[in-house]
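Peer 1: the sequence isn't on hand, but the structure is:
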């Protein structure tokens, strides 16, 4: 690992020469790769201590689920997410994951949690070429925030775009769509599990994933996302 780090540092001047560091939002020149300029940082709504953490309550889960988000969803965070997910700027995963990692507390058990991404249906994965939540989970694992299990969940039913749908309509669309990967069920039982996604919107997708994880015997559940819509958390507490 030390050799890899040394080589990475040695290659940095060449990388910066070929790809000069630029702010991913406005294109301004930067001193280093992987960040934002000062003006764009000021547009990101990063909350104060505990400000973007909340407890979601779904009666069928039998527990309140902590939701940890790096930012509130606003125009700047939306642009980053769209560039990352639809603009195929997958290098943004490192920046977004660093911000998420800063919000994640240590697992209550003291053990490393499983980082399970929200799954994509195979056709959407084929069309997009990557699962943005899986990339974030992988980056969080590199940062020492848990163990990535990128195929712990399966989206077995193709669902329509959930954008513009209310919570009830999203829940109907997701009914029966997300299940545990039967080959990974034994890895989930008894573990602290963090569900990873890019944006927490209505909570419908998270609920479908969390219900499957709870049924598989996860010891505790939480959600980690880059952005959260301010009024999105069901039964919000905390």
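Peer 2: Yes, it's here. Note that the structure is predicted; figures quoted are calculated from it, not measured. Numbers count the residues shown, from 1 in each chain.

Peer 1: okay, CA-based contacts and neighbour counts for the rest of this
Peer 2: Noted.

Peer 1: after the longest helix along the chain, heading C-terminal, what element do we hit next?
Peer 2: Using DSSP state H to define each element, the chain has its longest helix at helix 2-18. Once helix 2-18 ends, the next helix or strand along the chain (criterion: DSSP states H and E) is helix 38-43.

Peer 1: circling back to that earlier point, which outside residues touch the longest helix of the chain?
Peer 2: By CA atoms under 8 Å, 6 or more residues apart in numbering, the residues outside helix 2-18 that reach it are residue 33.

Peer 1: now do the contacts for the residue nearest the centre of the chain.
Peer 2: With distances taken as CA atoms, centre = their mean, residue 197 lies nearest the centre of the chain, 2.9 Å away. By CA under 8 Å, 6+ apart, the contact list for residue 197 reads 117, 118, 132, 133, 136, 223, 224, 225, 226.

Peer 1: and here's the other structure:
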């Protein structure tokens, strides 16, 4: 009874707020009606390699989007939970730049539903790393927060320092596909506990996928560390709606 009373008092002082706009909602870590409508959750037929939504109906056969036909991917398969627009974009930016750690747990739940078919019993979940100088400025790696919450949902092992980013690459905003790949070539390597990837399937986790250059660099590093296969998971995908 005391616990229930305390919980009621806390809710009166700190009522649940929408993750997207901060408005009042019925439960913690939820979205209000308008923000839910403005969130483009990815479902139905998707590209088997990057998770972008495609027109048509899923029939159990893997299909590829135009980007993945144009640029062969080095990972086996990939999924994303949201399109990077409207509320989805605000959530990613809040998690990435706004100290919104509270977004990681519900976001991991959305992403878990998308990636569950890719998971094997011995899968290791690995976040895409940040360069140490960027990590010092930001104080946290949003991909590591997401990966930790996702691994908990999937009952998988997470190794946050399996990969490292010793090269301080410039911000990729505004760069085309070729420049993005050239900038990130060799920028990610095996990290302090990279040996834990040897002989294991790996699920790489990042907040957003645009061209796939970051995932390509991380995939190469995971393979160099001995991973048997690599799949990718992005909270949001920059793509057109089908």
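Peer 2: It's in. Everything numeric here is computed off the predicted structure, so don't read it as measured data.

Peer 1: so which of the contacts of residue 197 of the first structure is the closest to residue 84 of the first structure?
Peer 2: For the contacts of residue 197 of the first structure, the closest approach to residue 84 of the first structure (CA to CA) belongs to residue 132, at 7.6 Å.

Peer 1: against residue 42 of the second structure, how distant is the alignment partner in the second structure of that closest one?
Peer 2: Alignment note (TM-score structural alignment): residue 132 of the first structure maps to residue 142 of the second structure. Computed as CA to CA, to the nearest Å, the residue 142 of the second structure to residue 42 of the second structure distance reads 21 Å.

Peer 1: coming back round to it: quick check: the gap between the match of residue 132 of the first structure and residue 38 of the second structure.
Peer 2: Counting by CA to CA - residue 142 of the second structure and residue 38 of the second structure are separated by 23 Å.

Peer 1: just send the contacts of residue 197 of the first structure back as CSV, with neighbour count, secondary structure and distance to residue 180 of the first structure too.
Peer 2: Converted to CSV, the contacts of residue 197 of the first structure look like this (neighbours: other CA atoms under 10 Å; DSSP: H, G, I helix; E, B strand; the rest coil; distance: CA to CA, whole Å):
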residue, neighbour count, secondary structure, distance to residue 180 of the first structure
117, 31, strand, 12
118, 26, coil, 11
132, 26, helix, 19
133, 26, helix, 16
136, 31, helix, 20
223, 27, strand, 17
224, 29, strand, 19
225, 29, strand, 20
226, 29, strand, 23
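
Peer 1: assign the alignment partner in the first structure of residue 199 of the second structure to helix, strand or coil.
Peer 2: Taking TM-score structural alignment, the alignment pairs residue 199 of the second structure with residue 190 from the first structure. Following DSSP: H, G, I helix; E, B strand; the rest coil, the label given to residue 190 of the first structure is coil.

Peer 1: hmm, residue 218 and residue 190 of the first structure touching each other?
Peer 2: Yes - contact criterion CA atoms under 8 Å: residue 190 of the first structure and residue 218 qualify, at 5.1 Å.

Peer 1: next, the buried residues of stretch 30-38 of the second structure.
Peer 2: Buried residues in stretch 30-38 of the second structure, defined by neighbour count with 16 or more other CA atoms under 10 Å: 30, 31, 32, 35, 36.

Peer 1: cool, and stretch 186-200 of the second structure?
Peer 2: 186, 187, 188, 189, 190, 191, 194, 195, 196, 197, 200.

Peer 1: for the third one, which residues are in contact?
Peer 2: By CA under 8 Å, 6+ apart, the contact set of residue 188 of the second structure is 129, 163, 164, 165, 166, 167, 217, 218, 221.

Peer 1: any idea what the fifth one aligns with in the first structure?
Peer 2: In other words, residue 166 of the second structure. Using TM-score structural alignment, residue 166 of the second structure lines up with residue 156 in the first structure.

Peer 1: how close does the closest residue to its match other than its chain neighbours get to residue 202 of the first structure?
Peer 2: Excluding the flanking residues, the one nearest residue 156 of the first structure by CA to CA, 6 or more residues apart in numbering is residue 177, at 5.4 Å. Look at residue 177 of the first structure and residue 202 of the first structure: by CA to CA, they are 16 Å apart.

Peer 1: what's the helix or strand for residue 160 of the second structure?
Peer 2: Applying DSSP H and E, one finds residue 160 of the second structure in no helix or strand.
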